[in-house]
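Q: this one's sequence-less:
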């Protein structure tokens, strides 16, 4: 309960002394991407700086490292690592999921962070992802299914028009299609939580290795 791993009737439990009602479902999420939320994050690799000037720094985030500190995790996050490199505060303006690797940009001042945040908010900063999925992905297209929290699976989002979700758009292009897997380029127009994971799952081709979404 203390680390936010317990859900009662699909809602995170905050009070360990709460009385349960008859037939209520209790879910304990002990693993996220194969690692217990109580387990310390291992030592991170040396920070790989891709670009740095007086205003911004772009780094290569490794898979398995949280973008920022989160409840139930111990150990350094990418924000901590970059902050230590800068000797001050690192202005995080976008996040990659813990399991995702790739370029992450930080502002080195309040004004730079605000300018970067506006670029991401207005869509002038373009994001491109590569993912390996299960077989059967179409050649390309756009997924425009709204996203909403999945009440039956805590910590997971669903892509469906059947719920009152938030708008989300993902353009995709299949770069390779084989019998065992596909390689796809993803260009999200919006930046919703778990957007790419949920949209690919809705297509019937979840990201390989993504246990939470059936990959």
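A: Great, that's in hand. For clarity, every value in this text was computed on a predicted model and none was experimentally measured.
Q: Every contact and neighbour count from this point should use C-alpha atoms.
A: Will do.
Q: ok, the most centrally placed residue in the chain to residue 28 distance?
A: What sits nearest the mean C-alpha location of the chain, by Cα atoms, centre = their mean, is residue 97, with 2.7 Å. Residue 97 sits 21 Å away from residue 28, taking Cα to Cα, to the nearest Å as the criterion.
Q: before we move on, the earlier item: was I right to think the residue nearest to the centre of the chain contacts residue 67?
A: Yes - contact criterion Cα atoms under 8 Å: residue 97 and residue 67 qualify, at 7.1 Å.
Q: ok, second structure coming up, stack it against the first:
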């Protein structure tokens, strides 16, 4: 039964021939249509018949066909409030307009279904009074870009509405300079390269992305080799676009997935774990670090460049294999 606080979302969409949804699971496609609703909730609504295909009740795993029409009514309970939770933050720079920090690996940036507490946003609400009014999204106040949970490194947060608008535009129009350090599996012979493969949702794995030559969004990754050891190469990466999992997808496509990557690398294939090199076994997460960030200050217009020290686990792994000498100079 609906109460006065519930929200009803009506969805209807036709699956066109050749579109990226053809062949995908019904629950995956419907969950994307119902923004903010978990796939589990959508699956339950499909089983109950609240979401149908061509007016017929289907299973969540039904594979979409050209011409299928998804329709239904989703009863959504209100989202829980986001609480302020004091936490230790490695702050690189802070002024009345922006905050620059070094995010540790393992920290989720903002609340989402399945992970409402202990995110960076919870910490920001406690550290920056008034930031809850910045950006117009109660789940992501002040957030202008994101890093994956298991990616460490530099982030900039907007503390005022004006800074939020300025920084969002800077990211959108590619006025931010972003460099990463990535440890990839395999010994690369080339010294540099550019990857321009478009990226879209993986047709089967809902949490992964993939190269999609027909429906993907443009993505540009520049890279240069910094060091190499047995079985792995340290590269510096400059992003010209900011697609989800861009670095991870592009290096997977090159045949050099990131060391420790549970979605795109060897770690996700149980049969290969026993054959992993020691450097692979020693990595508990993808070895990816957002290293440098450069942009114009949203209030003063002054050029600002920041560098985030490597996370302890990644630094220790690189040092133990002779891949890192502490040199903070960029290859670009």
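A: Cool, the structure landed. Model, not experiment: these values are computed from the prediction.
Q: Kindly provide the TM-score of these chains.
A: Once superposed, the chains reach a TM-score of 0.81 (TM-score structural alignment, normalised by the length of structure 1), with 191 aligned residues with a Cα RMSD of 2.3 Å.
Q: Return the mean post-superposition distance for the longest helix belonging to structure 2 against structure 1.
A: If you go by DSSP state H, structure 2 has its longest helix at helix 161-172. Mean deviation of helix 161-172 of structure 2 relative to structure 1 after superposition (mean Cα distance after the TM-score superposition for structure 1): 1.1 Å.
Q: That helix corresponds to what range in structure 1?
A: Alignment of helix 161-172 of structure 2 against structure 1: residues 110-121, by TM-score structural alignment.
Q: what does the matching stretch rub up against?
A: 55, 56, 91, 92, 93, 94, 106, 107, 125, 126 (Cα atoms under 8 Å, 6 or more residues apart in numbering).
Q: check contacts around the last one.
A: Taking Cα under 8 Å, 6+ apart as the contact definition, residue 126 of structure 1 lies against 120, 187.
Q: cool, and the third one?
A: Contacts were defined as Cα under 8 Å, 6+ apart; by that measure residue 91 of structure 1 touches 106, 107, 108, 109, 110, 113.
Q: Out of the residues you listed, which two sit at the greatest distance?
A: Maximum pairwise distance among those (Cα to Cα): 10.5 Å, between 106 and 110.
Q: So which of these two has more stuff around it?
A: Between residue 106 of structure 1 and residue 110, residue 106 has the larger neighbour count (other Cα atoms under 10 Å), namely 24 against 13.
Q: Make sure I have this right: that one is in a strand.
A: Yes - under DSSP: H, G, I helix; E, B strand; the rest coil, residue 106 of structure 1 falls within a strand.
Q: you'd agree it is up against residue 58?
A: Yes - between residue 106 of structure 1 and residue 58 there is a contact under Cα under 8 Å: 6.3 Å.
Q: hang on, the earlier thing: might you quantify the distance of the longest helix of structure 2 from its chain's geometric centre?
A: Computed by Cα atoms, centre = their mean, to the nearest Å, the separation of helix 161-172 of structure 2 from the middle of its chain amounts to 19 Å.
Q: next one: stretch 260-273 of structure 2
A: The answer for stretch 260-273 of structure 2 is 19 Å, by Cα atoms, centre = their mean.
Q: what's the answer for stretch 43-55 of structure 1, then?
A: 20 Å.
Q: Tell me how many other residues crowd residue 85 of structure 1.
A: For residue 85 of structure 1, using other Cα under 10 Å, the count is 13.
Q: Just to be sure, it is in a strand?
A: No - the assignment for residue 85 of structure 1, made by three-state DSSP, is helix rather than a strand.
Q: Residue in structure 2 paired with it?
A: By TM-score structural alignment, residue 85 of structure 1 lines up with residue 127.
Q: same check, this time on residue 55 of structure 1
A: So residue 55 of structure 1 corresponds to residue 97, using TM-score structural alignment.
Q: Among the contacts of stretch 110-121 of structure 1, the buried ones, what's the ChimeraX command?
A: Selecting only the buried entries of these in ChimeraX, with 16 or more other Cα atoms under 10 Å as the criterion:
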select :56,91,92,93,106,107
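Q: just curious, which of the contacts of stretch 110-121 of structure 1 is nearest to residue 156 of structure 1?
A: So of the contacts of stretch 110-121 of structure 1, ranked by how close each gets to residue 156 of structure 1 (Cα to Cα), first place is residue 94, at 19.6 Å.
Q: Surely residue 208 of structure 1 touches residue 215?
A: Yes - here residue 208 of structure 1 reaches residue 215: they are 4.6 Å apart, a contact under Cα under 8 Å.
Q: overlap in contacts of those two?
A: With Cα under 8 Å, 6+ apart, residue 208 of structure 1 and residue 215 have common neighbours 133, 134.
Q: just to revisit the earlier point, how near is the nearest residue to the match of residue 55 of structure 1 once chain neighbours are set aside to residue 41 of structure 2?
A: Spatial nearest neighbour of residue 97 of structure 2, chain neighbours left out: residue 159 (5.1 Å); criterion: Cα to Cα, 6 or more residues apart in numbering. Going from residue 159 of structure 2 to residue 41 of structure 2 by Cα to Cα gives 34 Å.
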